[in-house]
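J.: Build the 3D model from these lines:
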Amino acid sequence: MRRVPSARDVGRGRSRVHGSYQRNPADVPSAGRSVVLRLRVRRFSCQNAACGRRTCVEQIPGLPRRHGQRTERLRSTLAAVGLALAGRAGARLTGVLGAPVSRSTVLRLVHALPEPEVPAPRVVGVDEYATRKGRHYGTVLVDVETRRPVVLLPDREASSLAAWPAQRPGIEVVCQDRAPFFAEGATAGAPQAVQVADRWHLWHNLSEAAERSVAQHRRCLRSLVPEAPEGEAEPGPEEQLAGSRWPTGHRFADRTRARHAAIHALLEAGHSRRSIQRQLGMTWRTVQRFAGAAEPERLFTGQWQNRTSVLEGHRPGP
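T.: Predicted coordinates for the structure are as follows:
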């Protein structure tokens, strides 16, 4: 079979110089100023009539690529800026450096970079993600040791999951939730790996088990509540107020006592309630409520009431 000549045949005696033209690729800026190289490159014509490429251009290694407008040094610099700052912020920095480009150009250079070589993970975490919640879900695989995503699968089918670990026999542990299709895919794709539950589902399972256990033994807790003697009378409202559960030092209780004392002191001094409202910066309804209470404990209503827990009788004594 006869080989078809290409641009690599330049300089091998199969082509001749057709002409030349000038290229002006941008280079790395110097002292904040833009640098443009002026290159005179030759164009060759092929003597082989069967060649599909009639002419080819001389390529200079290490400078611009074919049809490129920037040198390799500038491309790598702009790509590094894009990796660090992404589109908008990277475009602003390139203007300061002396090589202004748009944010679309920065992102395009980043997308053109080759995919980094990721070592095969030893411990893989499997979970689902949603591109549209409630409608479309996929599968994400994470390297648990480095805590970095490895691959995104377009669905959460067992067959899709099984195909990925089947090509990587070095997987030793698969960390997953309780989804049955994840277990089937991990078993089919990595039968040598040990399947474990992730940390969140372990705590979730433990909390559910503890809640079920407490609900099943709720009658046992009620049977331990001591019964009051039949002859002992219940304390009256005055005794309940005297034994208030809000001691001195509680900020809400202390504030209520201080306001109550200030309002009643002004009332005893002969001030009207309108005057007390203006002096203390309170509303008329608040002054009325405090003035109508003989003791501050009567104002501890609502959430300040003596609230007891269902486990109050089972707490250890002082």
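J.: Only C-alpha atoms from now on, for both contacts and neighbour counts.
T.: Fine.
J.: tell me what the longest helix anywhere in the chain is packed against?
T.: Scanning the chain for the helix with the most residues, using DSSP state H, yields helix 72-97. The contact analysis (3 or more CA pairs under 8 Å, 6 or more residues apart in numbering; DSSP states H and E) places helix 72-97 against strand 26-30, helix 103-111.
J.: structure for this one too, so we can compare:
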Amino acid sequence: MLISEMVAILFPHLARVCIDQVFRAGTTVRIRARTGTMEAACPDCGTRSWRRHSHYERRLSDTAAGGQELLIHLRVHRFFCRNTTCARATFAEQIPGLTVRYGRRSVPAARALRAIALALGGRAGARLSLRLATAVSRTTLIRLIRGLPEPPLAAGPRVLGVDDFAYWRGHSYGTILIDISTSTVVDVLPDRTADTLAAWLHAHPGVEIVCRDRASAYAEGAARGAPQAIQVADRWHLWRNLGEAVERTLTRHRHHLPSLVPALSAQPAPAPPAQAPTRPRIPADRNDRIAVRTRERHAVVHALLKQGHGVREITRRLNLGRNTVRRFARAGNPEDLLVHTGTGQRPKALDAYDDYLRKRWAEGCTNADLLCHELRNLGYRGSSTAVRQYVRPWRAGLPPTPASLRPPTVRQATGWFLRNPAHLELGEQHHLDTLIALSPQLAALRVHVREFADMMMNRRGRDLEAWINAVLRDDLPDLRSFVTGVRRDQDAVTAGLTLPYSSGPVEGHVNRTKMLKRQMYGRANPDLLRKRLLLAD
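T.: As a prediction, this is how the structure comes out:
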């Protein structure tokens, strides 16, 4: 493969120039190139000219090559404009795909930096560009974002999604508009008022369906700005509103929840108090690792002593401490060393009260503070912490404390009503059946929730009126309040329960907006947030 063909494949933006030299300067790879242009068109009047005025060198920062920063030294020509009526006397040639007027970066490098800036913002983008060997500052990336033109929008999308987001939660809000068909952001409005939305819809005709939540401002704005459009209430918000009504209803009937706790007589009887632990074994009965090692070392030390070796020589041979060897040498019997070695039972002030503590422990008194109070009457002068540590090994034999029997919460009971019956566990289904058997109102509530869920899942919005009338016949004040809200927005609710559209894509972009806000840490103005929302891939 020829060098020119390789360059055309790896660096297609350099295919229109002649490369004279490639060399390294420090950590930068540099390319010297020139143009072979014989004529060029004036950027103002378009007249082509072959009269060269001069030439000069441009330095362009390019995308990294092999992880190394790449700088292009490009020699270009300046031409005279042959049109005498043109205001421009001379002009510099531009290489398509490589240079732009006043550009200090190649077109591919500027495109890559714009993508990094839109994806990561200022500081994070600057850190990534440094890793890509194209170091720029955070302010440069922000300038690149602000310099990008917004996509033109002559008409509104056929299916429009509307939702609000917080610039400053609790104080100022904006509105994000989404094309539901393509799941792309079409515009960002500075507030969430009906007037602003109506004005936008007037300026961008063509909207046929508006997907929204149940906010009255968006309902009013859509009705005024696009009266011919069908408004679709989001099903998730409908289900959430219904769940709030169910929770309020269960709060009214929460006195039934303690009935779900099984009777105490059905619980197993508590275990008798644990007996006091047995006393530690005597040293002669010990056969653990420490006891075996102590007996072996005692035998070796005394054997070396009989051979006439001194303490220092034994210390060197056995690699033991001098005081350790002295202690083994002084002990006539290894059991004397095992009295307090490795047992965790060093002499304590409480040893004198051991019999009393074991007696009280066997009687069921396991409270260390109470035991300490009784010992003080017997002359003990220590702390309750020492008593607690003394009896801690005995607690291993105590039976586990039974879990307290508490009735389910209102939130848990609400989940039983709202979840798919096929996903309920056996115990939850039993609790739900017990509840509806205790209260006719809760039984009616369960029927209405199931019917609404079936209507929503199977897109049977035509049955909404019958469902509303059935609810109004029952004594369920909180569910009636939900129905009152549905009545005020019944056309949009019916469309939401019939058409396949929803505000799901809008909610996804709202979550992305929150991510961008956190990424920019509140230091950027709303115009930068708007650009990143509109121009993101």
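J.: if we can go back for a sec, quick one, which of the helices and strands packed on helix 72-97 of the first structure is nearest to D143 of the first structure?
T.: helix 103-111 (22.7 Å; CA to CA).
J.: Map H430 of the second structure onto the first structure.
T.: For H430 of the second structure, the aligned position in the first structure is a gap, per TM-score structural alignment.
J.: So S181 of the second structure: helix, strand or coil?
T.: Going by DSSP: H, G, I helix; E, B strand; the rest coil, the secondary structure assigned to S181 of the second structure is coil.
J.: before we move on, back to that, distance to S275 of the first structure for the helices and strands packed on helix 72-97 of the first structure - can I get that in a markdown table?
T.: Below are these laid out as a markdown table (distance: least, CA to CA, whole Å):
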| stretch | distance to S275 of the first structure |
| --- | --- |
| strand 26-30 | 76 |
| helix 103-111 | 66 |
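J.: Columns distance to A79 of the first structure and mean neighbour count on top of the ones you listed, output as TSV?
T.: Listed next are those as TSV, based on distance: least, CA to CA, whole Å; neighbours: other CA atoms under 10 Å:
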stretch	distance to A79 of the first structure	mean neighbour count
strand 26-30	12	18
helix 103-111	5	18
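J.: nearest to R88 of the first structure, of these?
T.: helix 103-111 (5.3 Å).
J.: which residues touch the closest one?
T.: Contact with helix 103-111 of the first structure is made by R75, L78, A79, A80, V81, G82, L83, A86, G87, R88, G90, A91, as judged by CA atoms under 8 Å, 6 or more residues apart in numbering.
J.: in the superposition, what's the average offset of the longest helix of the first structure relative to the second structure?
T.: With mean CA distance after the TM-score superposition for the first structure, helix 72-97 of the first structure departs from the second structure by a mean of 2.4 Å once superposed.
J.: Closest one of the contacts of helix 103-111 of the first structure to R122 of the first structure?
T.: Nearest to R122 of the first structure, judged by CA to CA, of the contacts of helix 103-111 of the first structure is L83 at 26.9 Å.
J.: which non-adjacent residue is nearest that closest one?
T.: V110 (6.6 Å; CA to CA, 6 or more residues apart in numbering).
J.: how close does that neighbour sit to R66 of the first structure?
T.: Shown here: V110 of the first structure relative to R66 of the first structure, a distance of 18 Å by CA to CA, to the nearest Å.
J.: S223 of the first structure now?
T.: For S223 of the first structure, the distance to R66 of the first structure - CA to CA - is 86 Å.
J.: Enumerate every residue touching I171 of the first structure.
T.: Per CA under 8 Å, 6+ apart, neighbours of I171 of the first structure: A120, P121, R122, V123, V124, P165, A190, Q192, A193.
J.: Count the neighbours of the first one for me.
T.: Neighbour count for A120 of the first structure, taken as other CA atoms under 10 Å: 15.
J.: Also the fourth one?
T.: Taking other CA under 10 Å as the neighbour definition, V123 of the first structure ends up with a count of 19.
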